[in-house]
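1. need a structure here:
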Amino acid sequence: MKFLIATNNEDKLKEIRHILAQFGIEGISLKEAGVTSKPEETGATFEDNARIKALSGMEATGLPTVADDSGLMVEALHGAPGVYSARYAGENATDSDRINKLLYEMRDVPAGARDAKFVCAICCAFPDGNIINAHGECEGSIAFAPQGKGGFGYDPIFIEKTTGKSFALLAGEEKDRLSHRGKALAQFAKLLHKRFGA
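-> Next up, the predicted model:
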């Protein structure tokens, strides 16, 4: 089974491809499929943006297309950065820029009031018009400083609730199992099996 993975983020592509492979699904990238168009993520929710990207990829290639939209929601910041997680520190900001901005915004927030969650919405658009949606969340808190060099995005400052470790300190398989994206993809795989009778 072949799916287009509608992302240009190499880290995210690798993570999604790795998880999909466990379910016998071959994920091909936008680059491998020759897709250069990039839809505007104008949705108000993660679900909206995932759907925009999935439909765009499916229309461009004719392949079932899986897209995710994910981000970090911090309670003390009223849910920010939310759908703007990737653009939180500006369009061309680095992961370090985003982390530094978030830590600055959180500078006066004490321990015990730094709750946060990662949210992932997955949408798969099929050429026959069907849509599969899946959702995953991972609870945790925001560290006072980065911990670890692994992962990407906000991983070094997100302390996963059950392990007490930052995502950047977790091994790949453990992160896959605990992460918002891992949970959403596991749910997505079950829905796929249901659809195809596997």
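2. C-alpha from now on. contacts and neighbour counts both.
-> Will do.
3. how close does Ala168 get to Val35?
-> Using C-alpha to C-alpha, to the nearest Å, Ala168 is found at 31 Å from Val35.
4. neighbour count winner among the two?
-> It is Ala168, of Ala168 and Val35, that has more neighbours when counted by other C-alpha atoms under 10 Å, with 23 against 15.
5. and stretch 5-18, how far from the chain's centre?
-> Chain-centre distance of stretch 5-18: 9 Å, with C-alpha atoms, centre = their mean, to the nearest Å.
6. which residues does the residue nearest to the spatial centre of the chain contact?
-> Nearest to the centroid of the C-alpha atoms of the chain, with distances taken as C-alpha atoms, centre = their mean, sits Ser70, at 3.6 Å. Listed by C-alpha atoms under 8 Å, 6 or more residues apart in numbering, the contact set of Ser70 reads Phe46, Val83, Ser85, Phe118, Val119, Cys120, Ala121, Arg181.
7. give me the element the closest residue in space to the first one that isn't next to it in sequence is part of.
-> The one in question is Phe46. Using C-alpha to C-alpha, 6 or more residues apart in numbering and skipping residues adjacent in sequence, the residue nearest Phe46 is Asp69, 5.2 Å away. Assessed by DSSP states H and E, Asp69 sits inside strand 65-74.
8. and if you look at Leu191?
-> With DSSP H and E as criterion, Leu191 is part of helix 180-196.
9. so which elements touch that helix?
-> For helix 180-196, the elements it packs on are helix 10-21, strand 115-125, strand 131-142, helix 172-178, judged by 3 or more C-alpha pairs under 8 Å, 6 or more residues apart in numbering; DSSP states H and E.
10. alongside the first, I'd like the structure of this one:
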Amino acid sequence: MQLVFATNNSNKVKEVQSLIPSHIKLLSLKDIGCFEDVPETQDNIEGNAIQKAEYIKLHYGYDCFADDTGLEVETLNGAPGVFSARYAGPQRNDSDNMNLLLEKLKTKDNRKAQFKTVIALNINNKMETFTGICKGEITTTKQGEKGFGYDPIFKAKGFENTFAQMDLEQKNSIGHRGKAVQQLVAYLNSL
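-> Presented below is the predicted three-dimensional model:
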């Protein structure tokens, strides 16, 4: 089986590749010659994932899946949410995004947050979605060198280390994307 993962984020490809069984060949957007920005114009995470999966199927003809992930902070009414990647502006800079979030939480006692990933699978002209959620909290400082995005300031519930202090295997076993990918794999294995 061959599937396109509709992302240009090499960190996501690496993370997901480690979870996908070897009989499924994962192709990136680069592998299929897609170098344009795939649209993400929906107002929620699920809508963006579906839009990206539909775009690749329509324009390139491949069975594919796409994900969208957001960090939802309780005291900020779910922000940055669908705007997580470009929270501090269109430059999509992880450090700027974290700094802005830490600044907005500076005077807040409630630091509860959750990462939410939705994967949309477009296969055999049918759309399926899978959702993974990891609850936790935002730390007061950046900690750790691994991972990407908000990983240095997110600590999963019940853990002392941030995602950026965990190895990929541990992060995938408890993380939002890992949970969604497990559901995706279970579905693919049932086909």
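11. rewinding a little: and which of the contacts of Ser70 of structure 1 is nearest Thr65 of structure 1?
-> Set against Thr65 of structure 1, the nearest of these by C-alpha to C-alpha is Ala121 (13.7 Å).
12. what about Asn49 of structure 1, distance to Asn100 of structure 1?
-> Plainly put, Asn49 of structure 1 is 25 Å away from Asn100 of structure 1 if you go by C-alpha to C-alpha.
13. looking at the two, which is more packed in?
-> Counted by other C-alpha under 10 Å, Asn49 of structure 1 and Asn100 do not tie: Asn49 has more neighbours, with 23 against 17.
14. the strand or helix carrying the more buried one to strand 131-142, inter-axis angle?
-> Using DSSP H and E, Asn49 of structure 1 sits in helix 46-61. Here helix 46-61 of structure 1 runs at an angle of 130 degrees relative to strand 131-142 (axes from the mean of the first three to the mean of the last three C-alpha atoms, to 10 degrees).
15. circling back to that earlier point, corresponding residue for the residue nearest to the centre of structure 1 in structure 2?
-> Using TM-score structural alignment as the criterion, Ser70 of structure 1 maps onto Thr69 of structure 2.
16. where does Phe144 of structure 1 land in three-state SS?
-> Of the three states, Phe144 of structure 1 takes coil under DSSP: H, G, I helix; E, B strand; the rest coil.
17. typo on my end, it should be Gly27 of structure 1
-> strand.
18. distance of it from Glu174 of structure 1?
-> As judged by C-alpha to C-alpha, Gly27 of structure 1 and Glu174 of structure 1 stand 21 Å apart.
19. more neighbours: which of those two?
-> Ranked by neighbour count (other C-alpha under 10 Å), Gly27 of structure 1 and Glu174 place Gly27 first, with 23 against 12.
20. element containing the residue of structure 1 most remote from its centre, please.
-> Most distant residue from the mean C-alpha position of structure 1: Asp108, 27.7 Å away (C-alpha atoms, centre = their mean). Using DSSP H and E, Asp108 of structure 1 sits within no helix or strand.
21. map it onto structure 2.
-> That one, Asp108 of structure 1, aligns with Thr107 by TM-score structural alignment.
22. just to revisit the earlier point, average gap between the strand holding Asp69 of structure 1 and structure 2?
-> When structure 2 is overlaid, strand 65-74 of structure 1 sits 0.4 Å from its aligned residues on average, using mean C-alpha distance after the TM-score superposition for structure 1.
23. tell me the helix or strand right after that strand.
-> Scanning forward in sequence from strand 65-74 of structure 1 by DSSP H and E, the next helix or strand is helix 95-105.
24. so that next one versus strand 65-74, what angle?
-> Here helix 95-105 of structure 1 points in a direction 30 degrees away from that of strand 65-74 (the same axes, to 10 degrees).
25. Phe152 of structure 1 sits in which helix or strand?
-> Assigned by DSSP H and E, Phe152 of structure 1 belongs to no helix or strand.
26. neighbours of the equivalent of it over in structure 2, just the number please.
-> Counting by TM-score structural alignment, Phe152 of structure 1 lines up with Phe148 in structure 2. For Phe148 of structure 2, the neighbour count with other C-alpha under 10 Å is 13.
27. and if you look at Lys194 of structure 1?
-> 10.
28. do Asp31 of structure 2 as well
-> Asp31 of structure 2, neighbours per other C-alpha under 10 Å, totals 11.
29. you'd agree it is in a helix?
-> Yes - assigned with three-state DSSP, Asp31 of structure 2 falls within a helix.
30. please name the nearest non-neighbouring residue to the alignment partner in structure 2 of Ser141 of structure 1.
-> Matched across to structure 2, Ser141 of structure 1 falls on Glu137, judged by TM-score structural alignment. The shortest distance from Glu137 of structure 2 to any non-neighbouring residue, by C-alpha to C-alpha, 6+ apart, is to Lys112 (4.3 Å).
31. now do that neighbour against Ile133 of structure 2, distance only.
-> Plainly put, Lys112 of structure 2 is 13 Å away from Ile133 of structure 2 if you go by C-alpha to C-alpha.
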